[in-house]
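Peer 1: Predicted model and sequence below, questions to follow.
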Amino acid sequence: MAGTKKVDMIYRPEFLPATFVERDHVRLAYGDVGPKDGPGVFLVHGLAASGMQFTADAHYFADLGYRVIVPDLRGHGRSGKPAQTDLDAFSIAELSNDILAVADHVGAQHFHYVGNSLGGIIALWALADHGPRFRSFASFGTTYSLTTPKAGVGVLKWIYKVMGPNLIGKIGAIGTTKNKQARPLVEAMLRSIDVDVVTKIVGHVGDYDLIDRAVKYDGPILMLKCGQDKSVNAALSATLAQMQPRENFTLIDVPNGGHCANLDATDEVRQHLLNFWQRVEHDRTPLAARS
């Protein structure tokens, strides 16, 4: 499999063609590109984003021979949401089970997983009971534990009501990435958020501790620590204290990366992921087959 590919950076606010699967009466959308027999890769977005965050990356990795699956989380992008939108309907466990349902639907028994922010949290939850399905786990913009004031949920609703989706999109895009080319994409994602969905998910991910699930996972783990992601970096001390001594954990600094590092440190993120996957696949290959 090729290791690099030179392309122009294009950040269009567009989705991959959608395939749908239903789980517990929720219609989940995902994109699926690349050769069906290629190594499976999941690219999973964070809160208030959608699969369009990874459209360009999906095409890039697909051209290198990977089969790339890009879901829209429930209540995001083209995916639906439950008829009864109570708090439990947007728990980390439910979001995690959605991803596994997509994996079952595409026949992916084993796959590399990349999560940004909430996308990483979802995988951490799944590692406890489904770790063997993950060939590897990579994340950026994700801390494995977090405690934030609960008052933030009410403030979020008030801000959205006062500012409206268009202004939220413009300001949010500027705060999310320094890459001006990527801002229209971020703006499009933020304009389309369902604030009720977002606030319910915040009710679960504002206070969690999943470090133990990562510690018990014995597969390869990659964390990209992004230099411009100040809020997440401030919460990483407990995670790194537990994870850095572990032989299966790799920490790589991406100085120019923000919270959505694939949009503003695109080359670095892609290359780090490729290097990681290739090392994982090499280590899984029997010695006799390497000669």
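Peer 2: Right, received. Where do you want to start?
Peer 1: When you work out contacts or count neighbours from here on, use the C-alpha atoms and nothing else.
Peer 2: OK.
Peer 1: tell me, how many neighbours does Ala182 end up with?
Peer 2: Under the neighbour criterion other Cα atoms under 10 Å, Ala182 is assigned a count of 22.
Peer 1: list the contacts for Tyr113?
Peer 2: Val41, Phe42, Leu43, Val44, Ala123, Phe134, Arg135, Ser136, Phe137, Ala138 (Cα atoms under 8 Å, 6 or more residues apart in numbering).
Peer 1: do that again at 7 Å, thanks
Peer 2: Val41, Phe42, Leu43, Phe134, Ser136, Phe137, Ala138 (Cα atoms under 7 Å, 6 or more residues apart in numbering).
Peer 1: Mark which of those are buried, thanks.
Peer 2: With neighbours counted using 16 or more other Cα atoms under 10 Å, the contacts of Tyr113 contain these buried positions: Val41, Phe42, Leu43, Phe134, Ser136, Phe137, Ala138.
Peer 1: which one is Asp98 nearest to, not counting chain neighbours?
Peer 2: Arg23 (6.9 Å; Cα to Cα, 6 or more residues apart in numbering).
Peer 1: in the stretch 151-291 of the chain, which spans are strands?
Peer 2: Shown for the stretch 151-291 of the chain, the strands assigned by DSSP state E, counting those that start in this stretch span residues 207-209, 221-226, 249-254.
Peer 1: Presented hereafter is structure B, for comparison with structure A:
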Amino acid sequence: MSYAAIGAPDAPMVVLCHGLAAGSLQFTADAEHFAGLGYRVLLPDLRGHGRSTAPLEIGPDTYSIRTMADDMGAMLDHAGAASVHWVGNSLGGIVALDLIGREPQRFASLALFGTAFALNLPAVVSPVFPLLYGVLGRRLLSRVTAFNTTRHRPARPVIAAMAHAFDPKVGAAISAHVRRYDLLDNALGFAGPVLVLVGGHDTAVNLALRPTLRRITPRPNWTVTELPLGGHCSNLDATQAWRRELTTFWTAA
């Protein structure tokens, strides 16, 4: 498992963790921005993504949520991070929700975007990755993925590059685990500051996220903020608003 670190070693630490079929490339510009504000930013590539190699053998737990969360705990240990401001997009939020339920002391705060607290999807979603890559081809699928992920044209090359480099077998293995989970209790049990950023154009995730948010009694440590122009990767299509909300949140944490 690979990660990069940007910023002064003794600065407050931030983790920017990407989603499924993405990578640390998603946050390169954001890491430079936050490092310039005085933070040390950790940019992990989850196993099987980006610069992190995929295990040669895929077993039942190779890509489980818990296994990937344990990877992130090992990264924090290696980086000497006692406590971090975690920002998770989609899968990057899911692994944080698992880890925070077991080791909440690692988190100074938790911010999520494009992440549902629970999912219950049919098993048929797991083989979708290899099927789509096989039918459309890697180049066309990467373009389609970028087009469907964001309305912001300048962000599409970044998303397309990450999708093009992704291994569909890894996607199938991870999907088999994340298609069905419930980590809401872990989030509710965390006493520290929580920020949920809701992208206005993140249609698929919002189908699961908004009903959950409506059921939750307002909590003093939670902030829910709408990003009307944000899609699934709000840092790429609502960049200034996304950065501003996080900076404000960390300052108050």
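Peer 2: Alright, I've got the coordinates. As the structure is a prediction and not an experimental result, all values here were calculated from the model.
Peer 1: hang on, the earlier thing: of the contacts of Tyr113 of structure 1, which is the nearest to Asn262 of structure 1?
Peer 2: The shortest gap between Asn262 of structure 1 and any of the contacts of Tyr113 of structure 1 belongs to Leu43, at 10.7 Å (Cα to Cα).
Peer 1: distance from the centroid: which residue in structure 2 tops it?
Peer 2: Val135 (27.1 Å; Cα atoms, centre = their mean).
Peer 1: hey, which of the strands of the stretch 151-291 of structure 1 is tucked in deepest?
Peer 2: strand 221-226 (a mean of 23; mean count of other Cα atoms under 10 Å).
Peer 1: what about it, distance to the chain center?
Peer 2: Centroid separation between strand 221-226 of structure 1 and its chain, computed with Cα atoms, centre = their mean, to the nearest Å, is 12 Å.
Peer 1: which bit of structure 2 covers that strand?
Peer 2: Structural correspondence for strand 221-226 of structure 1: residues 194-199 of structure 2, per TM-score structural alignment.
Peer 1: before we move on, the earlier item: and the residue farthest from the centre of structure 2, how far from Ala22 of structure 2?
Peer 2: 20 Å (Cα to Cα, to the nearest Å).
Peer 1: Could you tell me which of the contacts of Tyr113 of structure 1 belong to strands?
Peer 2: Counting by DSSP state E, the part of those found in strands is Val41, Phe42, Leu43, Phe134, Ser136, Phe137, Ala138.
Peer 1: Please pull up the equivalent of the last one in structure 2.
Peer 2: In structure 2, the residue equivalent to Ala138 of structure 1 is Ala111, according to TM-score structural alignment.
Peer 1: Wait, that match touches Val194, no?
Peer 2: Yes: applying Cα atoms under 7 Å, one finds Ala111 of structure 2 in contact with Val194, separated by 5.8 Å.
Peer 1: Can you report how many residues neighbour the residue mapped onto Met162 of structure 2 from structure 1?
Peer 2: Counting by TM-score structural alignment, Met162 of structure 2 lines up with Met189 in structure 1. When neighbours are counted by other Cα under 10 Å, Met189 of structure 1 registers 23.
Peer 1: can you pull the contacts of Met189 of structure 1?
Peer 2: Taking Cα under 7 Å, 6+ apart, we find Met189 of structure 1 in contact with Ala48, Ala49, Ser50.
Peer 1: distance of it from Gly120 of structure 1?
Peer 2: According to Cα to Cα, Met189 of structure 1 and Gly120 of structure 1 sit 19 Å apart.
Peer 1: does Pro44 of structure 2 sit in a helix, a strand or a coil?
Peer 2: Recorded secondary structure, Pro44 of structure 2: strand (DSSP: H, G, I helix; E, B strand; the rest coil).
Peer 1: Which of the three states applies to the nearest residue to it once chain neighbours are set aside?
Peer 2: In space, and not counting its chain neighbours, Pro44 of structure 2 is closest to Tyr3: 4.0 Å by Cα to Cα, 6+ apart. When classified by three-state DSSP, Tyr3 of structure 2 comes out as strand.
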